[in-house]
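Novice: Starting from these lines, generate the structure:
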Amino acid sequence: MSDDTTFPVTVHRITLPSAVAITEDVTAREEPLEIRVEGRSVAVVMRTPGHDEELVAGFLISEGVVKSPRDLLEVSQCPSTNNKYGNVVDVLLAGSAVVNWDSLTRHVFSASSCGICGKTSLESVFQKFEVLDSQLPVESIITPSLLATFPAKLRAAQPTFAQTGGLHACAVFDEHGNLLVLREDVGRHNALDKVLGWALRENLLPFSKHVLLLSGRVSFEMMQKALAAGVPVVAAISAPSSLAVQFAQDSGQTLVGFLRGETMNVYTHPQRIAGV
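Specialist: Below you'll find the predicted structure:
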């Protein structure tokens, strides 16, 4: 089975000590996408095809270019390009959007594993996005038992990961544990941008009473993107980096790592987690 998100391959499957079998398999598809703003190329990202317009909208949220649906006049995909592997999405902005071209075009190419190439300081991020109020009302506190159900819900909603084992996922849950949106991609930053782009177009930002769940590790740039969307609680199945913890502390975000089974680590602002 193959679709836009997967690519068929033939593999030699080895089972120790000596068995070898030739079999068909699928890998996660990875292709370049050029992002243009007002016809001007600002980035090329390696991504899994699908939800490209959401990815671009989320990218522009993370860059501080757009803040609401009215900032986007048009987002159009251009399938006919000279690049046989990729695609182009061009964005026309409304007059309400302000573009710092020097900042926006600081990286011409971004690998699927790279999200914030070129940014060197926390201060540059806080100039764009306000920190969150860490003292939320009682009804916004989430229980550990509810958090513990999220990884299974995430995995159950990952069709391409089930085929390939090669994609990251980002999902947003409401305070009742309902899964609102999930996106997969070879790049974890792309998966999160797709989530943010979907939310922008659905006019659901900010995510002020929601939990963002990441399938992998938490880095500084993932926390920055979550802050751009106003997410108060970020949870991950894997570990956070030291800079992610520092960023979460400074930004007023609750950061949960190693969310596996019945255990989890709460690194910052534990007051949002009941009983901590």
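Novice: From here on, just use CA atoms for contacts and neighbour counts.
Specialist: OK.
Novice: Please, where are all the strands along the stretch 51-200 of the chain?
Specialist: Here the stretch 51-200 of the chain has its strands, by DSSP state E, counting those that start in this stretch, at 72-78, 87-93, 109-110, 168-173, 179-185.
Novice: Export those as a markdown table, with columns for distance to residue 54.
Specialist: Listed next are those as a markdown table, based on distance: least, CA to CA, whole Å:
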| stretch | distance to residue 54 |
| --- | --- |
| strand 72-78 | 9 |
| strand 87-93 | 10 |
| strand 109-110 | 17 |
| strand 168-173 | 13 |
| strand 179-185 | 10 |
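Novice: Need the winner for burial among these.
Specialist: Ranked by mean neighbour count under mean count of other CA atoms under 10 Å, the strands of the stretch 51-200 of the chain are led by strand 168-173, which reaches a mean of 24.
Novice: which other residues reach it?
Specialist: Judged by CA atoms under 8 Å, 6 or more residues apart in numbering, the contacts made with strand 168-173 from elsewhere in the structure are 154, 158, 161, 179-188, 191-192, 195, 210-216.
Novice: Stretch 122-129 now?
Specialist: 64, 224, 227, 228, 247.
Novice: Tell me the one of the residues you listed nearest residue 25?
Specialist: residue 224 (35.8 Å; CA to CA).
Novice: May I ask which helix or strand encompasses the closest one?
Specialist: Here residue 224 sits within helix 220-228, counting by DSSP states H and E.
Novice: With residue 265 instead?
Specialist: strand 263-268.
Novice: Check which helices and strands that strand is in contact with.
Specialist: Helices and strands touching strand 263-268, by 3 or more CA pairs under 8 Å, 6 or more residues apart in numbering; DSSP states H and E, are helix 242-251, strand 254-260.
Novice: hang on, the earlier thing: out of the strands of the stretch 51-200 of the chain, which is closest to residue 31?
Specialist: With CA to CA as the measure, strand 87-93 is the member of those nearest residue 31 (8.4 Å).
Novice: One more, please, to line up against the first structure:
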Amino acid sequence: MGRVTERRRVIRIRDGAVSTRPDTLVAEEPMEIRLGGKPLAITMRTPGDDFALAAGFLVSEGVLASAAELANIVYCAGATGEGGSNTYNVVDVRLADGVPVPDITLERNVYTTSSCGLCGKASLDAVRTTAHWPLDTSPDTPVRIEPATLSALPDRLRAAQRVFERTGGLHAAALFTTDGELLDIREDVGRHNAVDKIVGRALQQGQLPLSSCVLMVSGRASFELVQKAVMAGIPVLAAVSAPSSLAVDLAVETGLTLVGFLRGTSMNVYAGEHRLALSAAASTD
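Specialist: Presented below is the predicted three-dimensional model:
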């Protein structure tokens, strides 16, 4: 199986001094996801938690909603590299008996890079029609979180990024309770992959929907990350950088609490402010 990191020779220049040294890089390899033996998607990812990645991807696509719907996930023995060795870069997902296999058309057959996941109108329509757990949009919702709790999440996320410490080249997604307790963290070259690994592990452990959790991601909050949070029943998504306009639109439409630019004690709340314990004196310019 591929390694999470690899070593490469680099020429280092510091203050005019030139030296040669090994450097630790995060690994990036393609992974093909098959559903019932048929190709479905290819994603560029950091090897590791591959089965969870495939399961989480299928949750976000509305194919899976519970562990009972999943028969098994296996590496395809026929996907061989040099010398006939298994590359561990192709996985096949088998659904449980009685679970309908969606029609795999060219519209669904996708390629995702490490920098961005699924996007476009077809995915937006899929969220509207296949979300298994609509988010509670009532102002009296039991999910409430203090802004101070949110403020602590980026540092907790960063402190738990073990591979980032060695490479500086990984994104991360972490699952927290509304009290700020870290439940799980996954790292990957792509934010969307890290989220899929989080969601896939939750599905495998029978924990969906994640209706009392906060999802924290490094980097920006894109449309596909909002989609994945909604499909997993996660009510709060926080990011250290900016959201896109489509991400905000989808958050508003689905009732997701979306927080961006979460840095120190500062943050922007773009949607779902009813879940935050805000001061009644808060201004609305």
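Novice: What does the superposition give as a TM-score?
Specialist: Their TM-score after superposition, calculated using TM-score structural alignment, normalised by the length of the first structure, is reported as 0.92; 273 aligned residues with a CA RMSD of 2.0 Å.
Novice: one step back: could you check how far the strand holding residue 265 of the first structure is from the centre of its chain?
Specialist: Strand 263-268 of the first structure has its average C-alpha position 20 Å from the chain's average C-alpha position, going by CA atoms, centre = their mean, to the nearest Å.
Novice: One more: stretch 88-106 of the first structure?
Specialist: Once both centres are worked out by CA atoms, centre = their mean, stretch 88-106 of the first structure turns out to sit 20 Å from its chain's centre.
Novice: So what touches it?
Specialist: Taking CA under 8 Å, 6+ apart as the criterion, the residues outside stretch 88-106 of the first structure that touch it are 33-39, 41-43, 52-53, 56, 63, 65-66, 70-79, 81, 118.
Novice: mind redoing it with 6 Å?
Specialist: With contacts defined as CA atoms under 6 Å, 6 or more residues apart in numbering, stretch 88-106 of the first structure is touched by 33-38, 42, 65-66, 71-78.
Novice: that older thread, what range in the second structure matches the helix holding residue 224 of the first structure?
Specialist: When the second structure is aligned by TM-score structural alignment, the counterpart of helix 220-228 of the first structure is residues 223-231.
Novice: and if you look at stretch 251-262 of the first structure?
Specialist: Counting by TM-score structural alignment, stretch 251-262 of the first structure corresponds to 254-265 in the second structure.
Novice: Which residues belonging to that stretch are considered buried?
Specialist: By neighbour count with 16 or more other CA atoms under 10 Å, stretch 254-265 of the second structure contains the buried residues 254, 255, 256, 257, 258, 259, 260, 261, 262, 263.
Novice: Let me see the contact set for the fifth one.
Specialist: By that I understand residue 258 of the second structure. Under the contact definition (CA under 6 Å, 6+ apart), the residues listed for residue 258 of the second structure are 237, 238, 270, 271.
Novice: Including distance to residue 18 of the second structure, could these go into TSV?
Specialist: Output for the contacts of residue 258 of the second structure, formatted as TSV (distance: CA to CA, whole Å):
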residue	distance to residue 18 of the second structure
237	44
238	41
270	47
271	50
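Novice: most neighbours, which of these?
Specialist: Among the contacts of residue 258 of the second structure, residue 238 has the most neighbours (other CA atoms under 10 Å), with 31 neighbours.
Novice: Could you look up the SS state of that residue?
Specialist: Of the three states, residue 238 of the second structure takes strand according to DSSP: H, G, I helix; E, B strand; the rest coil.
Novice: returning to that earlier point: which one of the contacts of stretch 122-129 of the first structure is nearest to residue 22 of the first structure?
Specialist: residue 224 (44.0 Å).
Novice: Number of residues surrounding that closest one?
Specialist: Residue crowding around residue 224 of the first structure was assessed by other CA under 10 Å; the count is 23.
Novice: So it versus residue 72 of the first structure, what's the distance?
Specialist: Computed as CA to CA, to the nearest Å, the residue 224 of the first structure to residue 72 of the first structure distance reads 21 Å.
Novice: just residue 162 of the first structure next, same as before
Specialist: Shown here: residue 162 of the first structure relative to residue 72 of the first structure, a distance of 34 Å by CA to CA.
Novice: ditto for residue 129 of the first structure
Specialist: Applying CA to CA, the value for residue 129 of the first structure to residue 72 of the first structure is 19 Å.
Novice: now residue 113 of the first structure
Specialist: When CA to CA is applied, the distance between residue 113 of the first structure and residue 72 of the first structure equals 27 Å.
Novice: And for residue 56 of the first structure?
Specialist: According to CA to CA, residue 56 of the first structure stands 11 Å off from residue 72 of the first structure.
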